[in-house]
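Trainee: sequence and predicted structure, then a few things I'm wondering about:
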Amino acid sequence: MTHDKLITVIVSTYNRPDALELVLEGCLAQTDRAFEIIVADDGSGPATREVVERIKRRSPVPLTHVWHADDGFRLAAIRNKAIVQARGEYLIFLDGDCVPQRDFVARHRALAAPRTVVTGSRILLGPRLTALAAARHLPLAEQSLAFWLRQRATGQVNKIAPLFARLPDMARRNVQGFVWRGIKGCNLAAWRSDVVAVNGFDGSFVGWGHEDADFVARLHNAGVVRKKGFWATEVLHLWHPEASRGSEGPNHAKVLARLADRSTRAQEGLEELTAAG
């Protein structure tokens, strides 16, 4: 992808303003500045809006906040609302508890290819390091090797090598067929034209789980190939208690049905959102 094409980074969040602040600060520190940020807010309270407005005042790139009322876990629906507002030709989906490295946008730009979805990976941080970063507003992506060696030694990070090494685009990144493993909506990128063609995310997925796998499955059914972003696009995933997984079973079954019937379009997607006004 050329360096002048606008990218939209869609950051999803829900009532975690301290984590969101770290993520947005990481976005503002990107080496590649040809992007905009849209915060996709799944019904957070005023503290989140305050963080967005404060950072927006000094952001070197456009920053927009889209919100809908809190009516349970509706991540797919709020992502669609952000997609409708996006101006970029390429969309990167990032969670509001996943701090990007300084070359995150640049590396996604380098991996972008026609009719391809890129699934990135993450580095898991522990509770003590997460609390430290939030309390001190620590720029995690700028910390030294010595800092990360200490965190690794105390079990506060699960790996550090991808922080200091990058692998180029190569055949090993390509995924043959549909594979569940490694699909993470917290770090995912696709062309807007492909996203529109499958009607975006499916808002009929409510509660935790597999709305990202459904999205990738429908792209796969539509002929979009998948590329892995390992050792290039890793994000620093801040610790949080595990969400309720009561909806995982039904959501998993819906993805299996998508794969079986080869359907491509979301049941409650972009078209339904725009038609509702």
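Mentor: Received it, and whenever you're ready, just let me know what you need.
Trainee: hey, let's count contacts and neighbours off CA atoms from now on
Mentor: OK.
Trainee: distance of the spatially most central residue of the chain from Phe230?
Mentor: By CA atoms, centre = their mean, the chain has its centre lying nearest to Leu94, at 2.1 Å. Counting by CA to CA, to the nearest Å, the separation of Leu94 from Phe230 is 15 Å.
Trainee: what's the answer for Lys254, then?
Mentor: 27 Å.
Trainee: longest single helix anywhere in the protein?
Mentor: Longest helix in the chain by number of residues, with DSSP state H as the criterion: helix 248-261.
Trainee: what residues of the helix or strand just after that helix count as buried?
Mentor: Using DSSP states H and E, the helix or strand that follows helix 248-261 in sequence is helix 270-275. Residues Leu270 are the ones in helix 270-275 that count as buried (16 or more other CA atoms under 10 Å).
Trainee: packing partners of helix 270-275?
Mentor: helix 75-85 (3 or more CA pairs under 8 Å, 6 or more residues apart in numbering; DSSP states H and E).
Trainee: against that first model, consider the following:
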Amino acid sequence: MPEMLPPLPSDAQGRAILLLAPSARADLDDLQCLAARLYLDSLRREKRIEPEVILCDPEGAFGADLPARLGLTHPPRRLSVEGLPPCEPLICPPAMPMMTRAMLSLEWVRSEAISEVITVDLSGAGFYLALALRQGLLARPLELTVIETGGAKNHDFTAFRFPEFAEIGLYHMEAETLRRAGRRLLPSLGTGSAATETPTRLLFLLADSGLVELDWIDRLLPRLTEAQQVEEVQFLRPGAPLTAAQKAKAAQAAGRIGASVRFLTSSGERPKLSGPTLAVIVGRGGAAGLLAHLAASWGLPLASAHPVAAEDAADGPFARLPKSPTLSAVAIDGALRAPLAVATPAWQISTPAAAPVALASDDGPLVTVCLVTFNRPGMLREAIASLEAQTSAAFEVILVDDGSSTPDALAALDALEEPFARRGWRIIRKQNGYLGAARNTAAAEARTPYLLFMDDDNIAKPMMIERFLHAAQASGADVLTCFNDSFRQTLPDATGYNRPQVTHRRLFMGGAEGLTPLYNILGDANALVRRSTFEAVGGFHEDYGVTHEDWEFFLAASRTGARLEVLPEALFYYRVADISMTTVTQMERNLFHSTAPLLAGEGAPAGYFILRSLAKTFGFAPFETTKDP
């Protein structure tokens, strides 16, 4: 398998960048840096032009040694984006730093003459960029290339690490980035040449944080029948040196077979070795693949630490050490007796084919805006004015009045009858039944392929419907939520327009179900939904005095197979008030609805108690007073 990587674009086509951003944990950052270093070193061996390295690291999480770890002669440039509101931290505090960096990365790429972005799956930095590409939202063509490491989920599961909420968010971000990448690069091994020397040293390359405590070394080394020829045992964990306790344990184990011990440090460059060395990869999954590629680039023979199982064959012929290495000594003995071939570093390159989606024309309405109101005539006028200012004409409006009773509200509705009729829009008046029932009433009257739900206190940006429609048709998504810009008041500008005074931007992830028990990471109710999907799910719940109907609907749609995505742009202004439906309703009942799709079926009681336990563990107060079923 050749090492040759795809050519980077020429200057005339726009430049290529290698985009790096901190991940959920420091050890994942170490693996990300290693993957980036392997990619850059491959270009250097081929004497190819390197992409510019760009950091999205507002917090300064990467250390000052990053240039050395990447083999650079100068510090990478840090991206900067001006004029954006701060991100609302309460949407999902554990994952918000990663989401913010992904949003900043997308906005920076929009403003630059970039034709290719290369990133590593572990960072999550390409998440919103991948969505924007899939949804056809970028103004010019761009290639997204992702270097695969196996992913944080694979790394954590093989290490028996229970994920925190930030890691659960990263699992979703990296999976979606890979799913929508135009090109994927996986470190691998190619056919090499025979080793010329019999190894007298073992180099354990540590990939798996679950094995770093070195408990296995006491069981492994004494089993080596060829131990007499091992003069030195070496240990290396790229980016993270061993602790004093780990070093003491390793030294004791090496001493029992009469070998010296040495601890090496390397961020990717070949360390100085004292003699013929056999590399043994300690770990499984993608991280082990990175280290196998690294050892091959150093010209070291690799031992298979245990027989390759059929399900692992795709990982390549590199060493993997199981949690209980009972057979590892046999494999290492064989490699010590008969020198192995030295593999060459290579890359598996895949280019997933994107299924083309036909874009519908603007002939006739494609979207029904399901607008609901209750006793807020001033806000309603602002919402309607924002719809009248839309850049797309492919929509109609069904306004449902949910039992307004004040004279001002009734007069405002009467005044809207004639202009609505002139546009072919409709007004439906009904008895008060709460948000879910009002939205369902509007949806039941719609005949267009898509529904767009909107509350009377929100204000649409002029391109809201145009962008929603284009993204839905380009991606084939069944449900599209989006970012929004929150505000508390409007002030007149120079033209007299009451402009919302934005305080924060609210980001969402889309279908990240693992975070939904405690956080609505799915999106706001102001969303575009395929009408057939809405009908298949059954619409919103209609329990009076209970909210979270949008949260429950999105989760139910996702769990029934609908494709739920977030459109990574702020398409409307979201009004924030001290008194709202979520503040005047009972949070326990709201949360029960928002998690009901997760608790449905035979496993509901067990799921409910697990949810309560997690909520209490992480200090989520509303569940502490919930009565057990």
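Mentor: That came through, no problem. Predicted model, so just to flag it, every value in this text is computed and none were measured.
Trainee: on that earlier part again, which residue numbers in structure 2 go with the longest helix of structure 1?
Mentor: Counting by TM-score structural alignment, helix 248-261 of structure 1 pairs with residues 587-600 of structure 2.
Trainee: show me where the stretch 1-150 of structure 1 has its strands.
Mentor: Here the stretch 1-150 of structure 1 has its strands, by DSSP state E, counting those that start in this stretch, at 7-13, 35-41, 63-67, 90-95, 98-100, 116-119, 122-124.
Trainee: please apply the same query to the stretch 251-400 of structure 2.
Mentor: Going by DSSP E, counting those that start in this stretch, the stretch 251-400 of structure 2 shows strands at 260-263, 277-282, 302-303, 341-350, 367-373, 395-402.
Trainee: make a markdown table out of those and add mean neighbour count and distance to Arg110 of structure 2.
Mentor: Formatted as a markdown table, these follow (neighbours: other CA atoms under 10 Å; distance: least, CA to CA, whole Å):
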| stretch | mean neighbour count | distance to Arg110 of structure 2 |
| --- | --- | --- |
| strand 260-263 | 18 | 45 |
| strand 277-282 | 26 | 41 |
| strand 302-303 | 26 | 44 |
| strand 341-350 | 21 | 25 |
| strand 367-373 | 25 | 28 |
| strand 395-402 | 24 | 28 |
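Trainee: with distance to Asp30 of structure 2 added, can I get those in TSV?
Mentor: Shown next, in TSV, are those (distance: least, CA to CA, whole Å):
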stretch	distance to Asp30 of structure 2
strand 260-263	18
strand 277-282	16
strand 302-303	22
strand 341-350	20
strand 367-373	47
strand 395-402	50
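Trainee: so which of those strands is nearest Thr583 of structure 2?
Mentor: Closest to Thr583 of structure 2 of these, according to CA to CA: strand 367-373, at 18.2 Å.
Trainee: residue range for that closest one in structure 1?
Mentor: Strand 367-373 of structure 2 covers residues 7-13 of structure 1 once aligned (TM-score structural alignment).
Trainee: check the fit of the matching stretch onto structure 2 and give the mean distance.
Mentor: Here the mean offset of stretch 7-13 of structure 1 against structure 2 after fitting is 0.9 Å, by mean CA distance after the TM-score superposition for structure 1.
Trainee: structure 1: matching residues for stretch 440-450 of structure 2?
Mentor: With TM-score structural alignment applied, stretch 440-450 of structure 2 matches the range 80-90 in structure 1.
Trainee: list the buried residues for the matching stretch?
Mentor: Asn80, Lys81, Ala82, Ile83, Val84, Ala86, Gly88, Tyr90.
Trainee: what's the counterpart of Val196 of structure 1 in structure 2?
Mentor: Val196 of structure 1 maps onto Glu535 in structure 2, by TM-score structural alignment.
Trainee: contact partners for that match?
Mentor: Listed by CA atoms under 8 Å, 6 or more residues apart in numbering, Glu535 of structure 2 has no contact partners.
Trainee: same deal with Ala106 of structure 1?
Mentor: Counting by CA under 8 Å, 6+ apart, Ala106 of structure 1 makes contact with Gln30, Thr31, Asp32.
Trainee: what's the neighbour count on the first one?
Mentor: In this case it means Gln30 of structure 1. 17 (other CA atoms under 10 Å).
Trainee: got it, and the last one?
Mentor: Applying the criterion other CA under 10 Å, we find 18 residues in the vicinity of Asp32 of structure 1.
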